[in-house]
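> here's my sequence, what's the structure:
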Amino acid sequence: MAAKVLFALCLLLVFIAESQATKVNNLFNVMNYGATADGKTENSAAFLKAWRDACNSNGNVTVMIPRGTYFLKQIVFNGPCRGWTNVIIDGDLIAPTDPSFATDKWISFRYVKNLIVSGQGKLDGQGSSAWEDCNKNHNCRPSFPISMTFDYVTNGYIHHLSSINSKGGHFKTYGCENIRFTNVKISAPGDSPNTDGIKISNSNGVAIERVNIGTGDDCIAIISGSKNVLISNVFCGPGHGISVGSLGRDDGEENVENIKVRNCTLSDTTNGLRIKSWARTLSKPLKASNFVYEDIVMNNVYNPIIIDQEYCPGGTCSNKDPSHVEISDVSFKNIRGSSNTQVAVNLKCSAKFPCKNITVNTIDLWQNRGVGKLSNLCSNVNGASYGKQNPSSCL
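Prediction:
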């Protein structure tokens, strides 16, 4: 039922957003506000002037960033605005090379209702300097700027943008309602640290469709408070796969529920479909429930299907406790392709809160040359298997 409601909301959002995009009454071109497309002049003042005039105008408005290269430091586009706001980015936006030019965000949209962001341009985070510093420290967990964030945006439609070489992540939603990404292209080297493609946090009703992601961390990361998420027709690789988590590191996190991933391809990733939680005690258990993964293709993927409730990156956890994240009602259906690890399906659940109602239906995974015979592992998990199981199911 929840999936049907989400699908209907997405269709309604697309119809409204696309219809509004064709009914623009007011155009605010950043060039008319003093912007310079030479790749050197800092343009945040001009961009903000255009945004403020557009945001304060009645009716449907467009902020236009025409072709060219625009140097841009940290900028926040604040709402609320009076009508539908359409931001067309046809130029290339480049960030400073200094990793510390901003805190954790480069370009932000905040408190905006009815927002469209699109265009043929690209966001260039110029992340190589940040990665170089981080790669010298293998335990590096920096707060380098995310290229574009959406905070408390309601009815958002992001399409046909490209993001390359982000210093931190590429896109992030926080506190959003009904937001959709389509035909977005995300690219960073496979060894670039912490460059998540799209991160979803405390958001309800997120759709990610027809998106191509190659990066150095999770292609898509679904974390605390995410609900009613639909991911379809996504290509992921390189990267760390499509992940729920990590969850359960700190008290105060919120439940994650109703996640659907379908018709996706993962290629040369270090994980496939992953749910991960910290081996830590919480004052109140956290719930992760109602996940559906179906019609997924794996090409040369490490850990094609993995639930890891002993997550501890870098081996920094001195005292491991059973995870206090309760995982339940998870379905893996029609998953096929090649594995780069001998353990193809690894369901490693919490001894304190075992996984409940985990089903695997029609799984066909085979080993790459030299990997050896595949197997599955289960611990602290209750569930069932149906249909073809290659390798043999441990449920």
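> only C-alpha atoms for contact and neighbour calcs from this point on.
Will do.
> separation between Arg110 and Asn380?
Spatial separation of Arg110 from Asn380 under the definition C-alpha to C-alpha, to the nearest Å is 42 Å.
> these two: who's more crowded?
The residue with more neighbours, out of Arg110 and Asn380 and counting by other C-alpha atoms under 10 Å, is Arg110; that gives 19 against 14.
> one more sequence to fold, the one below, so I can look at both together:
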Amino acid sequence: MLLSFSGPLAYAAIAVAWSTFVVPHTKDADDTLALMAAIPDYTSDASIVFEADTTYNIWSPITFPPFTNVEVVISGNLTYPTSIKTVQGHVATANYSGAWFSFTGGHNVTLRGNTDPDWGWVDGHGQQWWDIMQQTNRPSGWLFKNVTNGIIRDMKIYKPIAWNFGTIGSSNMHIFNNIILANSESASFPFNTDGFSAGGTDFLFENNHVVNGDDCLAVGSGAKNVTWRDSYCEGSHGLSVGSLGAGGQVASVENVLFENTIMNRTLYAARFKSWTGGNGAAINITWKNITFIDVMLPIFVTQNYQDQSGGPYPSSSSVNETRIENFLFDNFVGVINDTPGYVEGSCITDPCWYHVSGATGKEGVIFDLYPKTATNIVVKNLVAHTLSGAPVAAMCNSSTISNDVGFVCSDGPYVPTQAGL
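Sure, this is the predicted structure:
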């Protein structure tokens, strides 16, 4: 009788066995090749380990197949090619997956770094790209596409070339304790070094530290049930929803919470951006408990977004706009950078891409809305002062709103109303 059970028991033991693959390193060679050759044997119930005290040459992109119960562990350092032309050549190929490191699907997938101050870093050598303002065939860093039950934790990114962590069609993601350092050591600007994107459902971001030159977090169309909390953003373009509705697209974003975050010397603290003529809706979005330090524009909502590389603001005869409903900005405290003549580093046009006609630079909040498209949008407990000591201002057109927005809706001094107290 015992023998009669040995087959099923042996099968069960094999099914739950855990394998570990330590990625080999070869001096002065591309370590991607050996990794990709071995990966087919480790697509389930496995750890793929870049071991400590080793600097790996990731000189060509890594595209992981769909995984089930797999963790990728970054204990050693990873380096991109130092040659800009080499990177561009890979990005320009027809089979480029969209990122230098791509996870293409699966269930229970973990990307894990460590907290060692010297090891576990991923070096993109982005400074040389920024210094010559090279923006052709730039790679994204990490892509999680169609992953269910994913974790990204304890990752450390140093001088990425451009975008860092992207997610598309993923769900139930926990992204925490990550560090992104995309700060330039020269007068050049780290364009498009977005920290994270949320493109899916049921995301929790927490305890992340981001120094960069674009959105700290960008929540895109299709996102639902997203929380960002207990984090730090420096030099960025804020905690953003959008852009939505480009080219008349139908957008959908629902149930997003940003809270308990320090915004240090950022262009925006909280930002919503949609294009003229867009469709769809963004519903139930809250930013609360935000501390801002020398921020140019703490709260900015626009339905007239444009890309600075695309020329002047778009014109549209469409009566459609991406609707916004139930937006709350609660307990914003800090300092507005209204230094005369100050220009944020991403400005390469005159006027700057972020220029708002009529703005004084002292605004704590700007609502750039279209009539009959915004419902229940409120600012509460905004406590701000300017570096110059001048009174805080606001911009708002009362013909575009249907509720008490928490301050006197006009272009002039910021004056709280009952709803804003």
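> TM-score for these two?
The TM-score (TM-score structural alignment, normalised by the length of the first structure) is 0.83; 352 aligned residues with a C-alpha RMSD of 2.4 Å.
> and the gap between Tyr163 of the first structure and Val153 of the first structure?
Quick fix: residue 163 of the first structure is Ser, not Tyr. 20 Å.
> same deal with Asp268 of the first structure?
33 Å.
> please apply the same query to Glu326 of the first structure.
Using C-alpha to C-alpha, one obtains 29 Å as the distance from Glu326 of the first structure to Val153 of the first structure.
> and Asn183 of the first structure, by the same measure?
Asn183 of the first structure sits 20 Å away from Val153 of the first structure, going by C-alpha to C-alpha.
> who has more neighbours out of the two?
When neighbours are counted by other C-alpha under 10 Å, Val153 comes out ahead of the other of Asn183 of the first structure and Val153, with 25 against 17.
> OK, contacts around the alignment partner in the second structure of the more buried one?
Structural alignment (TM-score structural alignment) places Val153 of the first structure against Val147 in the second structure. With contact taken as C-alpha atoms under 8 Å, 6 or more residues apart in numbering, Val147 of the second structure is in contact with 103-109, 169-171.
> format those residues as CSV; extra columns: distance to Glu51 of the second structure and secondary structure.
CSV is the format used below for these (distance: C-alpha to C-alpha, whole Å; DSSP: H, G, I helix; E, B strand; the rest coil):
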residue, distance to Glu51 of the second structure, secondary structure
Phe103, 20, strand
Thr104, 23, coil
Gly105, 24, coil
Gly106, 24, strand
His107, 24, strand
Asn108, 22, strand
Val109, 19, strand
Gly169, 30, coil
Ser170, 28, strand
Ser171, 29, strand
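> wait, what's in contact with Pro238 of the first structure?
Taking C-alpha under 8 Å, 6+ apart as the test, what Pro238 of the first structure contacts is 189-190, 213-216, 267-270.
> likewise for Glu51 of the second structure?
Contacts here follow C-alpha under 8 Å, 6+ apart; on that basis Glu51 of the second structure touches 22-23, 73-76.
> so which of those sit within strands?
Assignment to strands by DSSP state E places the following of the contacts of Glu51 of the second structure there: 22, 73-74.
> mind putting these into JSON lines with neighbour count and distance to Ile336 of the second structure?
What follows is these, written out as JSON lines (neighbours: other C-alpha atoms under 10 Å; distance: C-alpha to C-alpha, whole Å):
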{"residue": "Val22", "neighbour count": "12", "distance to Ile336 of the second structure": "50"}
{"residue": "Val73", "neighbour count": "22", "distance to Ile336 of the second structure": "41"}
{"residue": "Ile74", "neighbour count": "23", "distance to Ile336 of the second structure": "39"}
